[in-house]
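Below is the structure, and that's it, no one-letter string:
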């Protein structure tokens, strides 16, 4: 019985009405039956999404006990009343804390010592009252510590309203600034600020200067970026000496600088944008340190005098290396910290400015993640960094760069008796179809036998050069303790194995990302970790594109799939320049106005390649206010799958009607979303409740 003739009862999925619209692109006429789902203001669209939500709730009703159990498990592992590790800036110690029953953090400080009285800067719980969604973007104290700039988003659309708070009087300035973005900088006069504004496509395109003692209507437009492939941001060097205006596409950079002591002055250009050339700036003493890929695919480090930092004055500090990917550097008064990737793993080196002596930090596990923590002070010998792994909870260390001694300041508590010795992690290598070795990070509870019968949860991303971190998740213990093996496929399109790893997973090499993931899945099966009836997969955003592509290519390989805010309608989206981020994306996927790229993108775009065949069980998550992947992409994909797929496996669309790309705000609602996803996964793998599993027609 075909789906569009199924009786419309509570166990029958909603069927989106077919409203064909012809799209003619490169003389390629396409009929899109579900293009109308883009009409957010159309009551029929909202009714359809709500019907899908109702159907999803009905189909998952038998897992409600499991969802509640998972939620309670995850919540019970969290120390609800907790405190972040305070960091020092001048004479103040800044930190955030949480309280049991409250969804959001409270931002605080103490003056002089950690024994001093607490001053609450901002209680996000109070600000969030009455809002279904609430997120803070900017949160920056002025150089004299007397003023606080902060911005809020109450829809999930990532358009922030900026506020200014006098910390001496606890009074807000009367004026606020609409449509701002994440970046911000204080001038050293404690009165001048720089903020960015977004255009209709949510692209940060303008830098504005505001003085707190004049009306916002008199703010000065400092810079406007007219090239839609570029976005801008503003920040400040750790030395507090310079404000940096950074302009960038996916593959090209341009940086301007301004003395923070002269915030009403004019920004100066370091090097004009050159197609394909990227560079970042760090300041130390009389020099700018420049990380760049100029004739160096894995990047190199240069320096130039602040007095004349143009490219002809750059000199080499760290040469390019074929086997080491230079991620960036951090400058302190006496030390330069160098972040790199070698053999697929992150590394950290420290160099003394005075002598050039250096050493490399070591880490104990086969797969891990390390990243810089809060280090606002320039004149210090202490580096704060965070370390985590698939087994080790996030750990904050203070590292003495002189003595090389590290002090564990805090390991995130995991309540309920977590014993890390009961778990094992490994770093594996699968062989791709072109013989390239693809890394896999894997973790499991000890005692697992490689007999081919284990349930396994495989995830990946593989876009924008993002290296998927092998990080700890206390929530994941709810899977591991039920015998689920968890794995990360470090596929091409990321940067785990260097910049070439990224280059070989983008543009006309994008399909390597998908075939690498499939190769990892096949390897795990061949090595006895699991089988195709016990293999589940997940990915979000561009990782959702990955999910859509691999289920089109190899639907037989996977039992269950979770696709979060999936970027699946690739061709239509990146041809529509009215959408957020579209033009910027051309440097990642290729410009579809070029027929070569158009044909290639169309050949893997998940929505365009849905076929009449069997697909795995699918849970597709969306956000109505998502500005990065519009809700209609997962909605259209779901509708087309319902139309064409020939199986009776479960297909669920769940749209958060009050959130955006990141899902629910607040830690409790976020946990509930995770519990829902895990319940779906466990249920489909036969590890949930004993209530029988439903198929699409309720049988």
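Cool, the structure landed. Note that the coordinates shown come from a computational prediction; the quantities given were computed from them, not determined experimentally.

alpha carbons only for contacts and neighbour counts from here, please
Noted.

Check the gap between residue 479 and residue 471 for me.
Applying Cα to Cα, to the nearest Å, the value for residue 479 to residue 471 is 15 Å.

go on, residue 498?
19 Å.

Of residue 479 and residue 471, give the one with the bigger neighbour count.
Neighbour comparison, residue 479 and residue 471: the larger count goes to residue 479, with 23 against 17 (by other Cα atoms under 10 Å).

so which strand or helix has the more buried one?
Counting by DSSP states H and E, the element that carries residue 479 is helix 477-480.

got the contact list for that helix?
70, 73, 74, 444, 445, 485, 486, 678 (Cα atoms under 8 Å, 6 or more residues apart in numbering).

just checking, which of those belong to strands?
444, 445, 485, 486 (DSSP state E).

Is it possible to get JSON lines of the residues you listed that adds neighbour count and distance to residue 400?
What follows is those, written out as JSON lines (neighbours: other Cα atoms under 10 Å; distance: Cα to Cα, whole Å):
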{"residue": "444", "neighbour count": "23", "distance to residue 400": "34"}
{"residue": "445", "neighbour count": "20", "distance to residue 400": "35"}
{"residue": "485", "neighbour count": "21", "distance to residue 400": "37"}
{"residue": "486", "neighbour count": "23", "distance to residue 400": "35"}
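
From the rest of the structure, what touches stretch 599-615?
So stretch 599-615 is contacted by 508, 511, 545, 548-549, 551-552, 555-556, 568-571, 589, 592, 636-637, 640-641, 644-647, 649 (Cα under 8 Å, 6+ apart).

filter those to the buried ones?
Neighbour counting by 16 or more other Cα atoms under 10 Å classes 511, 545, 548-549, 551-552, 555, 568-571, 589, 592, 636-637, 640-641, 644-646, 649 among the contacts of stretch 599-615 as buried.

Included below, for side-by-side comparison, is a second structure:
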């Protein structure tokens, strides 16, 4: 890396921010003007600096990209599923970035009908996302949403699948998804608040009419809730859901009568969470009512849906989290999580002969897949582990036989899962809590402290970090890296209490758990501070920002992707997307207790004059979830005060948002950048 290239210096414009009598001076607040030429110039200058400083890795990035691409089956397709008389297939063509959605009537031998070729639709666009394809009950029409900017704001249109014609109906500013009533004429959809991007209104549209005439069905006025709509698997009910971090409410309507009024299922009560599934003349309710922290399953008649009518089906258990259910005519399938691992429980409605699907690894994940049919004995589920490529399996619940419908192919001829070791170990956190770490590496490595190790985590919103396979990750493993997932508090990996103990005024457990996992990996000679790397994105980027303020000496390099690092300022700004809905996760800083606690860990507020690790920070100019200016301000402040000579890069994708590039190969280029950053720090050149 050239030492002569000087990093850009952001100008200082002090802005006084005052709350609860506490004054913070933000020198880089001016960077939040997306339309300002000076802001764009600064972001471009940072990009240029990053390009110049990493110019020597360009060929290696290309090699990594080609290597990762060569493992992917380019002409791939999904396992077909049968729905309402048609087989549906999503496939990719060789050399193409985007999927083709198609269907076949009645049998897989029937001629293919192309519904949407996203490669054609994406021509000339730097970003393209198709979402929410929904076929009418008579199979004639399909609604679809398109996002061309990457701010997750979609325009919905309707296609006549028989003629290929796109109808004149056009609905702007939506979430992308929509739902058909059973009359093949009425569509329900969700719109977003234009400023905060909160999903807040459900509208009803009649085919062939102007969207200006659409009827507002429901408006969610509570800013801490977002709203959505779907149709039950039984096809009998349309359901409007309102959801906040800790409270849910549903409204139901018979799908045959779209012009009638929705009826509240069980009115919202703070702290009451529930999900509903219709079957026969009843609803099954997955809920945390009556202190069922890990959730229980209850049942209620469809004519009497209020809580006082709910009866237990599966009782609450302290050590098992009830995550989801899948209903079939003769079977109930329950997704559970115990000791950090997912389990699939098969329960015949007859009450006789229930069993669990057998899984023998400690670093796997299993989940129900596409099961749109009630009247079948076949459960479709997915399975993968850190070293086992993902499989889609059809399991006959009656005969207990299975058929692997598809196993992810890893091309190139070099991959053999037996060349890798996967294991789970437990670190002890500073309060005595045992925290699981899942890891994978090439067999035969020595535990001598010299192995490069990438430690990954998320740790927020009760989102569990499952052990999934990644063919791109092989580019690190085959060059000697260990990959480790720290299942820290704030996720739901060990049940709901695991989440409760890593949010609000317990949030710091998330950060200290990660650090204690790092110390464990160092003490047990998996790696050393010279070779330890950390990565996290979004709320995991907040984790990175806090960890390097608390224990920078443990890491040689850190990747913070789209990081949420300016916690206090963002949570005080209720015009920013997501803010008000986040109060139950982080706390409301308008309350002094939460303000003080947030400020004590907020990465941006706690940057100090000290040595930090080598860092790569990434963002997207159009990010709607973590605004680009958070990482931009953070990098500017770090540049101004840090005392080390380590590299600090800000890479802003000027075309995309929170999810990065939309094409499958473009996304690989972003991973190649990250991997070359890590490998370069390790002195690995090929």
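Sure, I can see it. Keep in mind that what you see is a predicted model, and the values were worked out from it rather than measured.

Restricted to helices, list the contacts of stretch 599-615 of the first structure.
Among the contacts of stretch 599-615 of the first structure, DSSP state H puts 511, 545, 548-549, 551-552, 570-571, 589, 636-637, 640-641, 644 in helices.

Let me see the contact set for the residue nearest the centre of the second structure.
For the second structure, residue 463 is the residue whose C-alpha lies nearest the centre (Cα atoms, centre = their mean; 8.3 Å). Listed by Cα under 8 Å, 6+ apart, the contact partners of residue 463 of the second structure are 490, 491, 492, 493.

ranking those by neighbours, who comes first?
residue 490 (30 neighbours).

sorry, back to before: the second structure: matching residues for the helix holding residue 479 of the first structure?
Per the alignment by TM-score structural alignment, helix 477-480 of the first structure matches residues 474-477 in the second structure.

in the matching stretch, what's buried?
Buried residues in stretch 474-477 of the second structure (16+ other Cα under 10 Å): 474, 475, 476, 477.

ok, these vs residue 2 of the second structure, which is closest?
Distance to residue 2 of the second structure, by Cα to Cα, is smallest for residue 476 among those, at 24.9 Å.

any idea how far residue 64 of the second structure is from the closest one?
In terms of Cα to Cα, residue 476 of the second structure sits 10 Å off from residue 64 of the second structure.

likewise residue 118 of the second structure?
In this view, residue 118 of the second structure and residue 64 of the second structure are 26 Å apart by Cα to Cα.

Those two - which one has more neighbours?
Neighbours per residue (other Cα under 10 Å) separate residue 118 of the second structure from residue 64, with residue 64 holding more: 23 against 18.

what's the matching residue for that one over in the first structure?
In the first structure, residue 64 of the second structure lines up with residue 70, judged by TM-score structural alignment.

Let me know the helix or strand that the nearest residue to its match once chain neighbours are set aside is in.
In space, and not counting its chain neighbours, residue 70 of the first structure is closest to residue 675: 5.5 Å by Cα to Cα, 6 or more residues apart in numbering. Residue 675 of the first structure is part of helix 667-684 when elements are defined by DSSP H and E.

and what of residue 254 of the first structure?
strand 253-259.

Just list what that strand packs against, helices and strands only.
strand 242-248, strand 268-271, strand 279-284 (3 or more Cα pairs under 8 Å, 6 or more residues apart in numbering; DSSP states H and E).

Recalculate using a threshold of 6 Å.
Here strand 253-259 of the first structure touches strand 242-248, strand 268-271, going by 3 or more Cα pairs under 6 Å, 6 or more residues apart in numbering; DSSP states H and E.

what's the matching range in the second structure for the first one?
Same thing as strand 242-248 of the first structure. Against the second structure, strand 242-248 of the first structure falls on residues 237-243 (TM-score structural alignment).

Just the buried positions in that stretch, please.
In terms of neighbour count (16+ other Cα under 10 Å), stretch 237-243 of the second structure has its buried residues at 237, 238, 239, 240, 241, 242, 243.
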